[in-house]
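Visitor: after the sequence you'll find the predicted model.
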Amino acid sequence: MTVVAPFESAKPAPESQPERVGVLLVNLGTPDTSDAKGVRAYLKEFLSDPRVIEDQGLWWKLILNGVILRIRPGRKARDYQKIWNTEKNESPLKTITRAQAEKLAAAISDHDHVVVDWAMRYGNPSIKSRIEALAAQGCDRLLVVPLYPQYSAATSATVCDEVFRVLAGMRAQPILRVTPPYYEDPDYIEALAVSINAHLSTLPFQPELIVASYHGMPQEYVDKGDPYYAQCVATTDALRKCMDLDATKLILTFQSRFGFDQWLQPYTDKTIEKSAKDGVRRIAVVTPGFSADCLETLEEIAQENAEIFKHNGGEQFAFIPCLNDSEPGMDVIRQLVLRELQGWI
C-alpha cells in the first residue's frame, strides 16, 4: 500500500534558474556607410516604419521613393562624412553603443551567466541577428534595453515591435523583459548634472543660457496620446531642480523637424537664432534625449546650430556631449539593468 503525503505538507519545487540571461542594448540606428547609397538604405528602412511616419499610404510612398530617397541621401551623406569615425569606418553612434555594451559587460561580469550584446533598430547589427546570437549562446531569458531616456512610440515602442516580430518567428522563445524609460530617474538626472557641470568647468566662458534640446516629433502624435512631450518636460524640470537653475537659465527646445507638419515647439534652431538676435552672446546646448552622440548632436547641434548662433550675433557656443560611455553614463545603464534583472540574477 502506498501512503500519499497530505497536500499541505508538500514543499514547492525550487524556482529553476535561467540557463543564461541575455541583455540587449538597442539604439536608433545608423547607415552602414557614409555615402549616399548607405544613407539611402538606412532612410528607406527608417521612413518606412509606420511608427515613425504613421501615414504610410500611397501619397507618402510616392514622396518617399520619388523625392526623399532621390535627394536627401546625398545631403545627409555629406553630414555623416563630417562626423564619421574614419578609423573604424562607422558612425559615432555605432562606436559608442558598442563601447556601452562592452563596459556594461565588464561592470556586471561577476554575474557570469549574463551575456551583454547590442543592436540598432534600423541598420546593423540588427535586432534579429543579435537575438538569434543570444539564443545560440543559450540565453533563455532576455532583457531588452531601449537606450531612450524618454518613451515615444517612434523610438521605444518600435524597438518592442521589432523584438516581438523576431520572437514571433522563434519556436523556443526566451522569456522577455523590457526596461522602462528613465526620464526622471534620480541617477540619470544626477549624471546629467555632473556631466554638464564638468563640461562647463572646462570652458573659457560662463554661458548666459543653457538649452536642453530634445529630438522633435509631430505635434499630432502627442495630441493622439504619446507621452514623449510630458516626459521631456519632466526631465528638464528635474534637471533645473538638481542644478538650481530657473526656467530662464535652462530652457527646453526640440530639434530635427522633418516635413511640413507642425512639430513640438519651441524649435531649437529658431530659439538659438532668436536668442542671438536678442543679445545672448554665450550659450551652451545639452541633449538629454540622446544616450549617445550621433548625427543629430555632433552635426546638427555642434556644427549647424553653432553656425546659426554665430551668424546672428552670438559669440561663444558650447555643445555638451551626451553621457555616452562615460562613468556617469555607464552608472545609469548599469543600475537600470541590474534593477530590471532582479529575480533573474
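Guide: On my side now, so go ahead. Numbers count the residues shown, from 1 in each chain.
Visitor: please make it C-alpha for all contacts and neighbour counts, starting now.
Guide: OK.
Visitor: roughly how far apart are the residue most central in space within the chain and Y122?
Guide: Note on the chain: the residue nearest the mean C-alpha position is Y148, at 3.6 Å, using Cα atoms, centre = their mean. Remark: distance between Y148 and Y122 (Cα to Cα, to the nearest Å) = 15 Å.
Visitor: structure two is appended below for comparative analysis:
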Amino acid sequence: MTMSAPIETTKPTVQSSPKQVGVLLVNLGTPDTADAPGVRVYLKEFLSDARVIEDQGLVWQLVLNGIILRSRPRTKALDYRKIWNNERNESPLKTITRSQADKLAAALSDRDHVVVDWAMRYGNPSIKSGIDALIAKGCDRILAVPLYPQYSAPTSATVCDEVFRVLARLRNQPTLRVTPPYYQDEAYIEALAISIETHLATLPFKPELIVASFHGMPKSYVDKGDPYQEQCVATTEALRRRLGMDETKLLLTFQSRFGNDEWLQPYTDKTMERLAKEGVRRIAVVTPGFSADCLETLEEIAQENAEIFKHNGGEQFSAIPCLNDSDPGMDVIRMLVRRELQGWI
C-alpha cells in the first residue's frame, strides 16, 4: 500500500513590513508666545520640575506661585520680544531645532526606515507628542537625542525622566536608546573651533581674549555628584588645546544664576565687569553648552552682558553664534546619531 505524504502543519512565514526607527531631537524649551501668559505657563512647568529646583516643598511653592509667577513673566516676556522670530511667531530656539531636525532627516534619507522628529522638554512640541508621532509612523525603536553637550541632571536627566514617563503609560513600548553627552568628542570640539575662527575672521577688531560662558547651576548640585562642572571644564580645556590658547586667553565662566544660593563660579556678568575695569577693551564670548541660540545667548549674553562690559569701560563686544544648524553643527549631530544608531540601521 502506498503511503501518502504527511500533511504540512507548519504555517508559512509571513513577511511583515519593516519597522521604522525613530530619532527624536530634544532641546530645553520655550514659551509658545512672547507675552506674560505664555511665559507664565512655560515657567510654571520648568520651575515645577524637581530636577531643576530640587526642593519643591511648601516654601518653594509659596515663592513660585506667590512671587515668581506673578512678577517674572512680565519681565521675561520683554526679553523674549527682543529676540522673537516675528515672521514665524516663535522663539529662535524653536526655529533652529526644527531646522536641525529637517537637515538631519535629509542627511539620513539614504537610510531606509528612519524617521526624524523634534521636541522640547518644556513647552511645545512636547516629548509626548514627539514619541506619539514616531509610534504612529511605525517606529518600534526610538533614539532620544538630548541636545546638551554636557550632562547635567536639570537638562539631560530630565529629558530621560519625561521620555520614561511617556513610555510608562504604554502597553507596547518601543525599544529606547539615549545618546550620551558629547562634551569632548573630537567632532564637537572641532566644530566649536571652526565656528569661533570663522566668526573672528568677520570682526572688524581682534578680541584680546575669549570667554566661554556655560549655563550655571547651584553649587550644591555639583557637591551632590552632578558631573556638569567637570564636563564644562573638560570642554574648555579641549577647546584651548585645539585653538592653541591658555586660561588667560580662553576663560571659563557660568551664567544665568537664579535665586540666592551660591552657583558655579566665576559668574559671567561679574567677569565682564571685572575685565572691563581691568582694562580689557575688546572681547568675544562663545557659549559651548548651548546647541542652539536662545534667550540665554541672544539676550543675556549678546545684549545684557555686552551692556555690562561696555558700561564698565569695554569698547567692543561680540557674541559668537551657537553651532545651530550650521554645517559644523550638523556634522556633530549627524556623527552622534549615526554612531548611536549602529546595529539598528
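Guide: Received it, and whenever you're ready, just let me know what you need. All values derive from a computational prediction rather than experimental measurement.
Visitor: contact partners for the counterpart of the residue nearest to the centre of structure 1 in structure 2?
Guide: Taking TM-score structural alignment, the alignment pairs Y148 of structure 1 with Y148 from structure 2. Y148 of structure 2 sits next to 27, 155-156, 181-182, 289-291 when contact means Cα atoms under 8 Å, 6 or more residues apart in numbering.
Visitor: what does L78 of structure 2 give?
Guide: L78 of structure 2 neighbours (Cα under 8 Å, 6+ apart): 34-35.
Visitor: in structure 1, what sits opposite it in the alignment?
Guide: With TM-score structural alignment defining the correspondence, L78 of structure 2 maps onto R78 in structure 1.
Visitor: which element is its match on?
Guide: Here R78 of structure 1, judged by DSSP states H and E, is contained in helix 69-83.
Visitor: relative to structure 2, what is the average displacement of that helix?
Guide: Taken over the aligned residues, the distance from helix 69-83 of structure 1 to structure 2 averages 0.2 Å (mean Cα distance after the TM-score superposition for structure 1).
Visitor: chain center to that helix: distance?
Guide: Distance of helix 69-83 of structure 1 from the chain centroid (Cα atoms, centre = their mean, to the nearest Å) equals 21 Å.
Visitor: can you give me the buried ones in it?
Guide: Judged by neighbour count (16 or more other Cα atoms under 10 Å), helix 69-83 of structure 1 contains these buried residues: 69, 73-74, 76-77, 79-81, 83.
Visitor: which among those residues gets closest to R40 of structure 1?
Guide: If you rank those by distance to R40 of structure 1 using Cα to Cα, P73 comes first, at 5.1 Å.
Visitor: go ahead and confirm that closest one touches Y42.
Guide: No. Using Cα atoms under 8 Å, P73 of structure 1 is not in contact with Y42, being 9.1 Å away.
Visitor: hang on, S156 of structure 2 packs against P146?
Guide: Yes. S156 of structure 2 is in contact with P146 according to Cα under 8 Å; the separation is 5.9 Å.
Visitor: if we can go back for a sec, so the match of L78 of structure 2 versus P92 of structure 1, what's the distance?
Guide: For R78 of structure 1, the distance to P92 of structure 1 equals 15 Å [Cα to Cα].
Visitor: could you give the number of residues near N85 of structure 1?
Guide: By other Cα atoms under 10 Å, the residues close to N85 of structure 1 number 16.
Visitor: and it, how far from V23 of structure 1?
Guide: Counting by Cα to Cα, the gap from N85 of structure 1 to V23 of structure 1 is 26 Å.
Visitor: same thing with A77 of structure 1?
Guide: Relative to V23 of structure 1, A77 of structure 1 is positioned 32 Å away (Cα to Cα).
Visitor: what's the burial count for the aligned residue in structure 2 for K224 of structure 1?
Guide: In structure 2, the residue paired with K224 of structure 1 is K224, using TM-score structural alignment. For K224 of structure 2, the count of nearby residues is 8 (other Cα under 10 Å).
Visitor: go on, P204 of structure 1?
Guide: Counted with other Cα under 10 Å, residues neighbouring P204 of structure 1 total 8.
Visitor: quick check: it is in a helix.
Guide: No. Read with DSSP: H, G, I helix; E, B strand; the rest coil, P204 of structure 1 is coil and lies in no helix.
Visitor: report the buried residues of stretch 220-235 of structure 2.
Guide: 221-222, 226, 228-229, 231-233, 235.
Visitor: brain fart, stretch 37-44 of structure 1
Guide: Quick answer for stretch 37-44 of structure 1 (16+ other Cα under 10 Å): 38-44.
Visitor: what's the mean deviation for that stretch versus structure 2?
Guide: Mean deviation for stretch 37-44 of structure 1: 0.1 Å (mean Cα distance after the TM-score superposition for structure 1).
Visitor: which other residues reach that stretch?
Guide: With Cα under 8 Å, 6+ apart as the test, stretch 37-44 of structure 1 has contacts from 30-33, 64, 69, 72-74, 76-77, 122-123.
Visitor: same check on stretch 215-224 of structure 1?
Guide: With contact meaning Cα under 8 Å, 6+ apart, stretch 215-224 of structure 1 is reached by 228-229, 254-257, 261-264, 289.
Visitor: same deal with stretch 182-196 of structure 1?
Guide: The contact list for stretch 182-196 of structure 1, computed with Cα under 8 Å, 6+ apart, reads 148-150, 231-232, 234-235, 238-239, 242-243, 286, 288, 320, 323, 328-329, 331-332.
Visitor: related to what we said a few turns ago, and the buried ones among the contacts of stretch 215-224 of structure 1, selectable in ChimeraX?
Guide: Per 16+ other Cα under 10 Å, the buried members of these correspond to this ChimeraX selection:
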select :228,229,254,255,256,257,263,264,289
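Visitor: now the contacts of stretch 215-224 of structure 1 as a markdown table including distance to A101 of structure 1 and secondary structure?
Guide: Below are the contacts of stretch 215-224 of structure 1 laid out as a markdown table (distance: Cα to Cα, whole Å; DSSP: H, G, I helix; E, B strand; the rest coil):
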| residue | distance to A101 of structure 1 | secondary structure |
| --- | --- | --- |
| Y228 | 25 | helix |
| Y229 | 28 | helix |
| F254 | 28 | strand |
| Q255 | 27 | strand |
| S256 | 27 | coil |
| R257 | 30 | coil |
| D261 | 37 | coil |
| Q262 | 36 | coil |
| W263 | 33 | strand |
| L264 | 32 | coil |
| G289 | 19 | coil |
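Visitor: much appreciated, bye for now.
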